[in-house]
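Student: compute the structure for the input listed below.
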Amino acid sequence: MDNPIRLHWLDPKDPAQPFPSPGRALRDPDGLLAIGGDLSTARLLRAYREGIFPWFNPDEPILWWSPDPRTVLPTGRMHVSRSLRRAVRRADYAIRFNTAPDAVMAACAAPREPGQGTWLGLQMRRAYRSLFDAGAMKTVEVWRAGTLVGGVYGVAIGRMFYGESMFSTVDNASKIALFWLCRFMAAQRMPLLDCQVGSDHLASLGAEGMPRAQFIEMVQRLVNEAPPDWTEPADAPAAAEHLPAC
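Tutor: Down below sits the predicted model:
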């Protein structure tokens, strides 16, 4: 009889404890690798550098994942529909980087449907705010008439970006944020946006599956490259004037 597969338990008092190899992750549920630990900045940065991310509900222990295949969006190949291209060219918005991390996370944490919960609990939001303060969490925000209407946030290490969540309160706002994030990344020689787990929505935007071993090989190279300058956002309205006509 085969030995049962056992998950690796992480000691919450030892943030320097190594993660197991992603190759030891479960197939069902796909990618579940370890349980426990903490969400300290040091542990989170090490996890992302190794192709691992936390994902759990607020009433669960911390769960760590590395699925195979990994869903990624090549930044130079985002699919832009005719409606999205029109929305981008309309330029009735401003794009800002890293000005409202708490507001972006709060909006991402809001239930999508009445009565639904959220995986982005207070513990996670505090952890990513600490990453922001350390310079590793980034936001791309869509503002209209002084109001935050959409955005995306994630973790940036070197020339790698790990998307965490996005939101929209008006049509196309999250897609506009993703569009300008991909434009920025492509211009900064950042070829890969990690989307973690696939969905029909992500596939419609150009996301695709990548074998975990290939993903981790790319990550190990990209996280060690010099990071770009995230302090100046793209001038979206001016740049939009030069997009091809729909």
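
Student: when you work out contacts or count neighbours from here on, use the C-alpha atoms and nothing else.
Tutor: Noted.

Student: give the contact list for the most centrally placed residue in the chain.
Tutor: Nearest to the geometric centre of the chain sits residue 163, at 1.0 Å (C-alpha atoms, centre = their mean). The contact partners of residue 163, taken as C-alpha atoms under 8 Å, 6 or more residues apart in numbering, are 152-155, 193-196.

Student: one more, please, to line up against the first structure:
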Amino acid sequence: MSVPFPPVEPPSSEWALGHVRPSAGEDLVAAGADLEPGTLLMAYRAGLFPMGLGDHGARPIGWWSPEPRGVLVPGGFRERRSLKKARARFEIRVDTAFADVMARCADPEREGRWITDEIIAAYTGLHRLGWAHSVETWRDGSLVGGLYGIAIGGLFAGESMFHSERDASKVALAGLVDIVHADGDPRRLIDVQWATEHLARLGVQEWPRERYLAALGEALQAPAVQFG
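Tutor: Predicted coordinates:
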């Protein structure tokens, strides 16, 4: 499926998530609303993202703004020698298997799963409009790793990643870095939500929420990242 560029702006949301301000020390900002394209884009532009509060991500929808926030900035990615060697084993593709990447990220066998059928439908809709993208790792014609997220201006908000072969998700992240930071614009930002020890080894930093929100405003003003 061809992904439109520039993305198609959907109707605005009836909700006011963009005006909700988080409480100090709280990651959860609000609950409820819907997953319409306009609602999702409004939320990301305000530094929020959805994750259900019920079992395995079921409703009600929670809207989150982590404190601190995991971010990857231009020049911050740490590509060790082993990862450079691993790149040679895989082929990077973009937006050729978005639905498959989401399905693999939503695998019910995964610990801590939270991606519901409703989430899949919502982000697939954003993909059709040109806002959601997948970066995929392939080997011998098989999808073996990948990630997906939302691109708005110079922001890429990563949502989830998977791998079925060693290093496949790290190579997908390296491919994402190549795309987002291709033009060297210092305002560009990759948001990973919550930093993990694994991501920290790759250069992800933890920022106070207010610093993230200030940088988000700058990133949204940067030229749109071009995928494909």
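
Student: ok, back up a step: relative to residue 16 of the first structure, how far out is the residue nearest to the centre of the first structure?
Tutor: Using C-alpha to C-alpha, to the nearest Å, residue 163 of the first structure is found at 24 Å from residue 16 of the first structure.

Student: okay, whichever strand in the first structure runs longest sits on what stretch of the second structure?
Tutor: Longest strand in the first structure, counting residues (DSSP state E): strand 147-157. Using TM-score structural alignment, strand 147-157 of the first structure lines up with residues 142-152 of the second structure.

Student: what's in contact with the matching stretch?
Tutor: Residues from elsewhere that reach stretch 142-152 of the second structure (C-alpha under 8 Å, 6+ apart): 45, 98, 101-102, 105, 131-138, 156-165, 168-169, 172-173, 220, 224-225.

Student: that one vs the first structure, average distance?
Tutor: When the first structure is overlaid, stretch 142-152 of the second structure sits 0.5 Å from its aligned residues on average, using mean C-alpha distance after the TM-score superposition for the first structure.

Student: now the element after the top helix by length along the first structure, going C-ward?
Tutor: Of all the segments assigned as helix in the first structure under DSSP state H, the longest by residue count is helix 173-187. The first helix or strand that comes after helix 173-187 of the first structure along the chain, using DSSP states H and E, is strand 192-196.

Student: which strands and helices lie in contact with that next one?
Tutor: The criterion is 3 or more C-alpha pairs under 8 Å, 6 or more residues apart in numbering; DSSP states H and E, and the helices and strands that strand 192-196 of the first structure contacts are strand 70-74, strand 160-168.

Student: please identify the residue in the second structure that aligns with residue 105 of the first structure.
Tutor: Using TM-score structural alignment as the criterion, residue 105 of the first structure maps onto residue 102 of the second structure.

Student: SS state for that match?
Tutor: For residue 102 of the second structure, the secondary-structure state derived from DSSP: H, G, I helix; E, B strand; the rest coil is helix.

Student: not counting sequence-adjacent ones, nearest residue to it?
Tutor: residue 120 (6.6 Å; C-alpha to C-alpha, 6 or more residues apart in numbering).

Student: identify the residue of the first structure aligned to that neighbour.
Tutor: Checking with TM-score structural alignment, residue 120 of the second structure has residue 125 as its match.

Student: distance check, the closest residue to residue 164 of the first structure other than its chain neighbours against residue 9 of the first structure.
Tutor: Spatial nearest neighbour of residue 164 of the first structure, chain neighbours left out: residue 154 (4.7 Å); criterion: C-alpha to C-alpha, 6+ apart. In this structure, residue 154 of the first structure lies at 25 Å from residue 9 of the first structure, with C-alpha to C-alpha as the measure.

Student: comparing the two, which residue is more hemmed in?
Tutor: Set side by side, residue 154 of the first structure and residue 9 show more neighbours around residue 154, with 21 against 14, by other C-alpha atoms under 10 Å.

Student: and the strands in the first structure?
Tutor: 8-10, 32-36, 53-54, 63-65, 70-74, 94-97, 137-144, 147-157, 160-168, 192-196, 208-210.

Student: distance check, the nearest residue to residue 29 of the second structure once chain neighbours are set aside against residue 223 of the second structure.
Tutor: The spatial neighbour of residue 29 of the second structure that comes closest, neighbours along the chain excluded (C-alpha to C-alpha, 6+ apart), is residue 22 at 5.0 Å. In this structure, residue 22 of the second structure lies at 28 Å from residue 223 of the second structure, with C-alpha to C-alpha as the measure.

Student: who has more neighbours out of the two?
Tutor: A side-by-side neighbour count of residue 22 of the second structure and residue 223, using other C-alpha under 10 Å, places residue 22 first with 18 against 15.
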